[in-house]
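[1] Sequence first, then the predicted structure, then my questions.
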Amino acid sequence: MIRAVLCLVALLLVPVAALHATEPRAVVERVAAAIEREYFDAGRGSEIAVALRKDAARGDFDRFSNPQELATALTTRLKAQDRHFNVRWSANAGQAAPAARGPSEREESRNNFGIRRVEILPGNVGYLDLRYFADFDYGVDPSQAPARQAIDAALQVLGHVDALLIDLRDNGGGSPAMVGYLASAFVAPDADIYNRFRSREGTTSEAPAQPHPAPRTQLPLYLLVSGRTGSAAEAFAYTLKNAKRATLVGQATGGAANPGRPFGIGGGFSVFVSTGSPVSPISGGNWEGTGVAPDVETAAADALAKAQQLALALLVEHGAGEHARWSLDALIASAPPVAPAALAALAGDYGAVRVTAADGALILQQGRRPPLRLRPLSEGLFFVDGEPTRRVRFERQQDGRSTALELMWADGQVARHVRGEDGGH
């Protein structure tokens, strides 16, 4: 027990042990030197480094003898210059913190290469929840690029949807290779829309070396964004917005445009420095500091429902049919709760179907099938919760008591069930 307590105390004292070994001005000098040496714009990098050295000489960082606090203070100070700047300290990094590596293929595969959910929503609207843009190499056979296989598989599942929502609200970025490839799934192969990155070494492009083989250039596309949407996810949103190929729904993105990597500077410290900066061939600029503005602004938590509504409304306008219209009706349903007495008047046995009132709602049971919860569209018309393309209409007498119900499907099928004489009571 005593040994365990001593070990815990030792762990808690790690930052304290570093207190006396850390010299804030020396650390700041190494950060400034890395920025001066690596920042994509040599002139701007020199300006940032000079200003940082002046702050250090003035004593602005002298009080931060705790290395973690110093790293946080430097990050806060530098973020105003470039949203990708980030200073870190790790007790496990030793004297020369190595440049942080990207996730291994095993780590990426366990995270399904950033693909959290692939789903077909009511009305044949596709949904892709993408948490980061996984890297892959165009120079290898596609069968040897699992990240590319994963996104291809997702797009294949979504290959017959009438509209698509891509959720980037919790996507912090990733690889430009995936950005270009996924964007190419929605634009013509020769579209000049991809960001070009300028660096000290020259210029590179986000255009995919091998674009998606079957792009859906007319598919209605909606991107869900928030203040947590960053870096490569912003690049994807910015590119497709400028190309007028997607409607952005949510809130302005984080505003981190310039890619780079961490550089070890010794003493357990590393600093992330932007080594490139994107330029859109359409806008001539990028989103650094400002973020990518949504086309339809709404709270991030409401972005999915709003995008669904927009997609379904467009499909209905273009004649997609009852599946889309019924799905839209259910999504925007605003009927007030049905009074308990009115629910009780609808409950009863309807031959093979039994309807009960419970917890302020109607529950429909048919044999051994799972029970269905009904939600009101109007006083006598309900839809199945989670299945808006299925409805239940009650035929009612003047006193509100029902005499029959109809099970209806958006494809036109109808099944009528007459209520039993005793009403199921």
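    The structure has been received and is ready for your questions.
[2] When you work out contacts or count neighbours from here on, use the C-alpha atoms and nothing else.
    Noted.
[3] which residues touch the nearest residue to residue 62 once chain neighbours are set aside?
    Distance criterion C-alpha to C-alpha, 6 or more residues apart in numbering; nearest residue to residue 62, sequence neighbours excluded, is residue 24 at 5.7 Å. Residue 24 makes contact with 61-62, 64-65, 70 under the criterion C-alpha atoms under 8 Å, 6 or more residues apart in numbering.
[4] From those, which land in helices?
    Secondary structure from DSSP state H places residue 70 of the contacts of residue 24 in helices.
[5] mind putting the contacts of residue 24 in JSON lines, distance to residue 252 included?
    What follows is those, written out as JSON lines (distance: C-alpha to C-alpha, whole Å):
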{"residue": "61", "distance to residue 252": "32"}
{"residue": "62", "distance to residue 252": "36"}
{"residue": "64", "distance to residue 252": "33"}
{"residue": "65", "distance to residue 252": "36"}
{"residue": "70", "distance to residue 252": "30"}
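[6] Produce a PyMOL select command limited to the buried residues of the contacts of residue 24.
    This is the PyMOL syntax for the buried subset of those, where burial follows 16 or more other C-alpha atoms under 10 Å:
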select buried, resi 61+64+65+70
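[7] quick check, nearest of the contacts of residue 24 to residue 392?
    For those, the minimum distance to residue 392 (C-alpha to C-alpha) is 63.7 Å, reached by residue 70.
[8] Excluding covalently adjacent residues, which one is nearest to the closest one?
    Excluding the flanking residues, the one nearest residue 70 by C-alpha to C-alpha, 6+ apart is residue 64, at 5.0 Å.
[9] separation between that neighbour and residue 92?
    Per C-alpha to C-alpha, to the nearest Å, residue 64 is found 20 Å from residue 92.
[10] three-state assignment of residue 393?
    strand (DSSP: H, G, I helix; E, B strand; the rest coil).
[11] How about it: what's its closest non-neighbour residue?
    That would be residue 381: by C-alpha to C-alpha, 6+ apart, it lies 4.6 Å from residue 393.
[12] With residue 91 instead?
    residue 268 (6.2 Å).
[13] Now for that neighbour, how many residues are close by?
    Residue 268: 19 surrounding residues under other C-alpha atoms under 10 Å.
[14] thought the residue nearest to residue 393 was touching residue 392?
    Yes: between residue 381 and residue 392 there is a contact at 6.0 Å, judged by C-alpha atoms under 8 Å.
[15] And here is the other one:
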Amino acid sequence: MREPEIELLCSQLAAYYVFPDTAAEIAKVVRARLDEGAYSGVDDEEFARRVTEDLQSVNGDKHLRLLHSAEEVPETGEESAFDPVAYRKEAELDAFGIHRVERLEGNVGLLDLRLLHDAEIATPAYVAAMNLVAHTDALIIDLRNNRGGDPHTVALVCSYLFDEPVHLNDIYNRPDDTTQQFWTLPHVPGPKFGGKKPVYVLTSSRTFSGAEELSYNLQQNERATLIGETTKGGAHPGDRYRVGPHLKSAVPNGRAINPVSGTNWEGVGVVPHIQVPEDSAFEVAYEKATSKPE
């Protein structure tokens, strides 16, 4: 029987999901699927896969998931399933999501970012990376394998790419009924790349969430040329909640609102300026970065 897990999940949707009316529709779907026996006789991993498919069937919200965890999800007494100690260790082993920083031939900077880890712990690493590429003549930011991250880290990276203050993004949070503004920072450590030299952002159909925000922020403010594929289309940040010993939900409780467009990339993705297969994106960007103006 999966009724306890489904009912707990539905209560989390009702309390936290960014669109309350849609939460009610989604709850109807998963309860109906429970009654049909769709979740019977399967292990936790398959249960999570089936439920995720049904959760996303109403409005295609790719942030909305039921996750299977091989490690036991602790009962902390808090509703959130976030484990800060485990997360910090994971982030450190991941170099805070910075996969590669390099100065290429022709004095072109390359940042290959795979995950934009929380600014609270990742800021020193991102400051170091941005300082290393500050004096290059052009910058390529590779987000083709980036699955998202912290909007504060997005703002930190953007702060090195503008000369003047820029209102980057707003995030509406349903549980608090608040809207938080994200701006470039008034001061950042070390030299900036600045707001005049060319920036190229590489995207793929896997580029997601916070990586899409970084792409969209730069695109809407006409600060970068995006090259590659239309991104995955997830603009609803959220939290994770315990559903069972090896199950936790990912429930979006917010939505991005870009101050330039008045909307976001949810469900549609970020469409690059130059659309090419992801495997060709670097070559196109590097050629542009190294070509001399006529």
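    Received the coordinates, thanks. Given the structure is predicted, the values throughout are model-derived calculations rather than measurements.
[16] Need the TM-score from the superposition.
    After superposition, the two chains reach a TM-score of 0.88 (TM-score structural alignment, normalised by the length of the second structure), with 285 aligned residues with a C-alpha RMSD of 2.3 Å.
[17] mind listing what residue 166 of the second structure touches?
    183-184.
[18] now it: how far from residue 34 of the second structure?
    In terms of C-alpha to C-alpha, residue 166 of the second structure sits 48 Å off from residue 34 of the second structure.
[19] quick one, helices of the second structure?
    For the second structure, applying DSSP H gives helices covering 3-16, 20-36, 44-55, 84-93, 119-132, 151-159, 210-220, 278-290.
[20] Now distance to residue 238 of the second structure too, for these, in TSV please.
    Shown next, in TSV, are these (distance: least, C-alpha to C-alpha, whole Å):
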stretch	distance to residue 238 of the second structure
helix 3-16	9
helix 20-36	14
helix 44-55	15
helix 84-93	16
helix 119-132	16
helix 151-159	12
helix 210-220	12
helix 278-290	28
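[21] how about those helices, which one is nearest residue 202 of the second structure?
    Closest approach to residue 202 of the second structure among the helices of the second structure is made by helix 278-290 (6.1 Å; C-alpha to C-alpha).
[22] now for residue 30 of the first structure: what does it line up with in the second structure?
    Aligned by TM-score structural alignment, residue 30 of the first structure pairs with residue 8 of the second structure.
[23] residues contacting the nearest residue to that match once chain neighbours are set aside?
    Closest residue in space to residue 8 of the second structure, ignoring its immediate chain neighbours: residue 243 at 6.5 Å, by C-alpha to C-alpha, 6+ apart. Going by C-alpha under 8 Å, 6+ apart, residue 243 of the second structure touches 5, 8-9, 249.
[24] and of the residues you listed, the nearest to residue 113 of the second structure?
    Taking C-alpha to C-alpha as the measure, residue 113 of the second structure sits nearest to residue 249 out of the contacts of residue 243 of the second structure, at 25.8 Å.
[25] The closest one: how many residues sit nearby?
    Residue 249 of the second structure: 25 neighbours (other C-alpha under 10 Å).
[26] could you measure it against residue 68 of the second structure, distance?
    Residue 249 of the second structure is 9 Å from residue 68 of the second structure, by C-alpha to C-alpha.
[27] residues in contact with the residue most central in space within the first structure?
    Nearest to the mean C-alpha position of the first structure, counting by C-alpha atoms, centre = their mean, stands residue 168 at 2.2 Å. Contacts for residue 168 of the first structure were tallied using C-alpha under 8 Å, 6+ apart; they are 129-131, 223-226, 229, 233.
[28] on that earlier part again, after alignment, which residue of the second structure pairs with the residue nearest to residue 91 of the first structure?
    The criterion is TM-score structural alignment: under it, residue 268 of the first structure has residue 246 as its aligned partner in the second structure.
[29] Please apply the same query to residue 47 of the first structure.
    Looks like residue 47 of the first structure aligns to residue 25 there (TM-score structural alignment).
[30] swap in residue 239 of the first structure?
    By TM-score structural alignment, residue 239 of the first structure lines up with residue 217.
[31] Report whether the expected contact of its match with residue 170 is present.
    No: judged on C-alpha under 8 Å, residue 217 of the second structure makes no contact with residue 170 at a distance of 10.8 Å.
[32] Between those two, point out the one with more neighbours.
    Neighbour count, other C-alpha under 10 Å: between residue 217 of the second structure and residue 170, residue 217 has more, with 24 against 20.
[33] Pull the number of nearby residues for the closest residue to that one other than its chain neighbours.
    Spatial nearest neighbour of residue 217 of the second structure, excluding adjacent residues (C-alpha to C-alpha, 6+ apart): residue 168 at 5.8 Å. The number of residues packed near residue 168 of the second structure is 25, by other C-alpha under 10 Å.
[34] how much space between the aligned partner of residue 168 of the second structure in the first structure and residue 165 of the first structure?
    In the first structure, the residue paired with residue 168 of the second structure is residue 193, using TM-score structural alignment. According to C-alpha to C-alpha, residue 193 of the first structure stands 20 Å off from residue 165 of the first structure.
[35] Kindly report the same for residue 112 of the first structure.
    Distance from residue 112 of the first structure to residue 165 of the first structure, counting by C-alpha to C-alpha: 19 Å.
[36] can you check residue 68 of the first structure too?
    40 Å.
[37] more crowded one of the two?
    Neighbour totals were compared for residue 68 of the first structure and residue 165, and residue 165 leads with 25 against 18 (other C-alpha under 10 Å).
[38] That one matches what in the second structure?
    Per TM-score structural alignment, residue 165 of the first structure is aligned with residue 140.
[39] wouldn't its match be in contact with residue 107 here?
    No: using C-alpha under 8 Å, residue 140 of the second structure is not in contact with residue 107, being 11.1 Å away.
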